[in-house]
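**Q** fold the following, please.
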Amino acid sequence: MKRAWINRYKRGLSMSQTFKSISLVTIMLLSALSGMVVASDFAEANTVVITEPQQIVDGGSASDTQTAIVADSQGNVHIIWARNNLHLYYSMVASNGEILIDATQITNAGIHKVWHPDVVADADDNIHLVWTDKSGTHKIMYTALSPYKIQPFNGQSSTDNSITGIDDTIIAQRAQDRDWASIDVDSQGNIHIAWQDEYDSEEKFFNQPQIYYSMIQPDFVTNNIIVLFDDTLITPIIGHKGHPDIVVDANDQVQIAWDDTRGGKVELVFVIDTSGSMYSEWADVCTVIYGGTFSDGSS
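**A** Now for the predicted structure:
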């Protein structure tokens, strides 16, 4: 049984996955005004939807999935998605629905296996993305876009080189698998990234995925990043951790939530050799279940 945990240390709103085309609908959230009494718990569609669904891209025979979206300070929205899980694409749409930048490939040429992108906009309207590249050894990737540097917008597709501020950069790549990166930005423009990772340098967690964290500083002068905190394990306890989400509050405190099997009800079945040849291995099994110290003195 997985339970929600939060650690005090935003991601773009994910849209429903679709095939062949991606659509956008603008939702108006009604604020509760002072003295206003809401008569019903339910809202009619025409009271919250202020535009008809708008097709952002028609990929034809391609499969466009895993959409993420974020709005900038000027009310424009930035949409990213995976095409055939091979490349990331990007589009920029004005608040009135006008296409400012049409579908543009933003991953470098080559073989990729793109999964679970996430996106955030900073105070200068640069767009920061993370995703997992599962080609070869799994990698957590980061890219920054500066779409406003190509003004005026003409509604056409751009190029990766034209809008990229910081090129595809590896945040984490080691043995074992990793996935589900999440990203947010603080008031200083620093980027905070969390993801699940099966890397286990101490071989204590039996390759169960844990939550890792990294903090970087984008440098748009050198078009590179400065690593402030490298890969940091924040869940050093046995159990299956997954699907983290990260947010930075107004005080620049970083908070991460994830699902976790600790405290859950798990049925364990062991095949035990009762001939007496297991020696300390049997004691180590008890340590795994109940805690304590392993036969080699570690814990």
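**Q** from now on I want contacts and neighbour counts done on CA atoms only, so please keep to that.
**A** OK.
**Q** show me which helix runs longest in the protein.
**A** Across the chain, the helix with the greatest residue count (assigned by DSSP state H) is helix 280-290.
**Q** what about that helix, distance to the chain center?
**A** Computed by CA atoms, centre = their mean, to the nearest Å, the chain-centroid distance of helix 280-290 equals 36 Å.
**Q** please apply the same query to stretch 255-265.
**A** How far stretch 255-265 lies from its chain's middle: 17 Å, per CA atoms, centre = their mean.
**Q** cool, stretch 201-221 as well?
**A** Relative to the centre of its chain, stretch 201-221 is centred 13 Å away, using CA atoms, centre = their mean.
**Q** equivalent analysis for stretch 129-137, please.
**A** Worked out by CA atoms, centre = their mean, stretch 129-137 lies 11 Å from the chain centre.
**Q** list the contacts of residue 93.
**A** The neighbours of residue 93, taking CA atoms under 8 Å, 6 or more residues apart in numbering as the test, are 76-78, 99-101.
**Q** switch to 6 Å and redo it
**A** 76-77, 99-100 (CA atoms under 6 Å, 6 or more residues apart in numbering).
**Q** circling back to that earlier point, for the longest helix of the chain, which positions count as buried?
**A** Using 16 or more other CA atoms under 10 Å as the test for burial, helix 280-290 gives 284, 288.
**Q** the structure of the following sequence is requested for comparison with the preceding one:
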Amino acid sequence: MSVREINSYHAAAILVTILLFSITAPIHITHHTVIDTPVERHFTANNTANDTTVQTLMSNMNIYDPAEVTGVIDDLNRVHLVWVQDNYSTSLNYALFDYTGNPLISTTPIPSNASSSITSPAMVIDSQERAHIVWESTGTEIRYALIDPDLDNQDGSAGDIANMTLQPSIALADGAGTRSDPDIAVDSFDAVHVVWVDTQDPLGILYSSPNIYYTMLAFDSSSGFMTVIGQTMVTQTVSQTGHPAISVGANNTVVVVWEDTRGSVIEYVGILDTSGSMNTEWADMCVVF
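**A** This next block holds a predicted model:
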């Protein structure tokens, strides 16, 4: 047997031995235990304020629960707040804080000219740091106001609302029907888009069912306040729509979503003979309806 053949034989024997040991050896499975790290809680969406700051904001507002509060952070990291206090629901209030919680404008009532109590305030801040505010005058009106907090000296006291107001409270929707749940968004041209729920039925064919309405508003220093698109029905259904929300995309596309029932309040529609020939069959139809 040559040397090469002997080496080949030895290599084959070693390989077989390794395979036999690998088959008979016990199998050990290593378990890797992953422990999730505790989720850190933040008191604001971008973690710009801690618990102490939040408590400062609440105390500086000098309000008591329950209250409807909405807040927006602008490009300067200032916090704009609008709220309605439940024990004084005819008063709409505004305040402005810096990012550390120090008041720049303390509690400032916004003249609402509301015919009833106020609820559901919503607010958006445009590129010029102006606050566009909408709210519901319970069941009767959807109202809007525009204020510019930069027109105040921001010394921490109540704001000079007469000087801050660019558009006093105005009714966007009123008249026949009931209305509720306003929401507002702003586009890249600082025009605002508003949606709400309204039972107004101009043609009298929707049985006063709640539907979604929309309007578009604009303001500039030369032309002042203007309605770009008047009250427009987004939905025309005999169902129970509600809780609309509106948003504007980067290309100024307006998106509206809402809650709706799956069916209609009209359970059945049929053709009936009114010639008088049905006689007692009318009683059967009444049982069906």
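**Q** where does the TM-score land?
**A** The TM-score (TM-score structural alignment, normalised by the length of structure 2) is 0.72; 236 aligned residues with a CA RMSD of 3.2 Å.
**Q** picking that back up, for the contacts of residue 93 of structure 1, which one is nearest residue 6 of structure 1?
**A** Proximity of the contacts of residue 93 of structure 1 to residue 6 of structure 1 (CA to CA) peaks at residue 77, which lies at 28.7 Å.
**Q** which residue in structure 2 lines up with the closest one?
**A** Aligning on TM-score structural alignment places residue 77 of structure 1 opposite residue 79 in structure 2.
**Q** ok, its match to residue 242 of structure 2 distance?
**A** With distances taken as CA to CA, to the nearest Å, residue 79 of structure 2 is found 29 Å from residue 242 of structure 2.
**Q** and what of residue 193 of structure 2?
**A** 17 Å.
**Q** that older thread, of the contacts of residue 93 of structure 1, which are reproduced in structure 2?
**A** Retained in structure 2 (both residues aligned by TM-score structural alignment, their matches' CA atoms under 6 Å) from the contacts of residue 93 of structure 1: 76-77, 99-100.
**Q** so the spatially most central residue of structure 1: helix, strand or coil?
**A** Computing the C-alpha centroid of structure 1 and ranking residues by CA atoms, centre = their mean puts residue 182 first, at 2.6 Å. Here residue 182 of structure 1 is recorded as strand under DSSP: H, G, I helix; E, B strand; the rest coil.
**Q** dump the residue contacts of it.
**A** Taking CA under 6 Å, 6+ apart as the test, what residue 182 of structure 1 contacts is 118, 193-194, 245-246.
**Q** ditto for residue 85 of structure 1
**A** 113-114.
**Q** okay, it and residue 116 of structure 1: tell me how far apart.
**A** As defined by CA to CA, residue 85 of structure 1 lies at a distance of 10 Å from residue 116 of structure 1.
**Q** could you dump the kept ones among the contacts of residue 93 of structure 1 to CSV with secondary structure, neighbour count and distance to residue 226 of structure 1?
**A** Shown next, in CSV, are these (DSSP: H, G, I helix; E, B strand; the rest coil; neighbours: other CA atoms under 10 Å; distance: CA to CA, whole Å):
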residue, secondary structure, neighbour count, distance to residue 226 of structure 1
76, coil, 18, 28
77, strand, 20, 27
99, strand, 20, 33
100, strand, 22, 31
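**Q** ok, now which ones touch residue 130 of structure 1?
**A** Taking CA under 6 Å, 6+ apart, we find residue 130 of structure 1 in contact with 117-118, 141-142.
**Q** cutoff 10 Å now
**A** Counting by CA atoms under 10 Å, 6 or more residues apart in numbering, residue 130 of structure 1 touches 115-120, 140-144, 168-171, 180-184, 193-195.
**Q** ChimeraX command for the buried members of the residues you listed?
**A** Buried residues among these (16+ other CA under 10 Å), as a ChimeraX selection:
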select :115,116,117,118,119,120,140,141,142,143,144,168,171,180,181,182,183,184,193,194,195
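**Q** if we can go back for a sec, shared neighbours, residue 85 and residue 116 of structure 1?
**A** In contact with both residue 85 of structure 1 and residue 116: 65-66, 133, using CA under 10 Å, 6+ apart.
**Q** export the residues you listed as JSON lines, with columns for secondary structure.
**A** What follows is those, written out as JSON lines (three-state DSSP):
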{"residue": "65", "secondary structure": "strand"}
{"residue": "66", "secondary structure": "strand"}
{"residue": "133", "secondary structure": "strand"}
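**Q** which of these has the most neighbours?
**A** Of all these, the highest neighbour tally under other CA atoms under 10 Å goes to residue 133, namely 25 neighbours.
**Q** what secondary structure does residue 53 of structure 2 sit in?
**A** Here residue 53 of structure 2 is helix, with the state taken from three-state DSSP.
**Q** not counting sequence-adjacent ones, nearest residue to it?
**A** Nearest residue to residue 53 of structure 2, sequence neighbours excluded (CA to CA, 6 or more residues apart in numbering): residue 101, at 5.4 Å.
**Q** surely the one you found is in a strand?
**A** No - counting by three-state DSSP, residue 101 of structure 2 is not part of a strand but coil.
**Q** show me what it aligns to in structure 1.
**A** Aligned counterpart of residue 101 of structure 2 in structure 1: residue 97 (TM-score structural alignment).
**Q** my guess is its match meets residue 56, correct?
**A** Yes - Residue 97 of structure 1 is in contact with residue 56 according to CA atoms under 10 Å; the separation is 9.2 Å.
**Q** shared neighbours, those two?
**A** Jointly contacting residue 97 of structure 1 and residue 56 under the rule CA under 10 Å, 6+ apart are residue 24.
**Q** follow-up on the earlier one: surely the residue nearest to residue 53 of structure 2 meets residue 44?
**A** No - counting by CA under 10 Å, residue 101 of structure 2 stays clear of residue 44, with 11.9 Å between them.
**Q** of those two, who's got more company?
**A** Per other CA under 10 Å, whichever of residue 101 of structure 2 and residue 44 has more neighbours is residue 101, with 21 against 11.
**Q** tell me how far that one lies from residue 286 of structure 2.
**A** Distance from residue 101 of structure 2 to residue 286 of structure 2, by CA to CA: 65 Å.
**Q** now residue 262 of structure 2
**A** 25 Å.
**Q** now distance to residue 106 of structure 1 too, for the shared contacts of residue 85 and residue 116 of structure 1, in TSV please.
**A** Converted to TSV, those look like this (distance: CA to CA, whole Å):
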residue	distance to residue 106 of structure 1
65	15
66	15
133	14
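**Q** map residue 120 of structure 1 onto structure 2.
**A** Alignment note: residue 120 of structure 1 maps to residue 124 in structure 2; criterion TM-score structural alignment.
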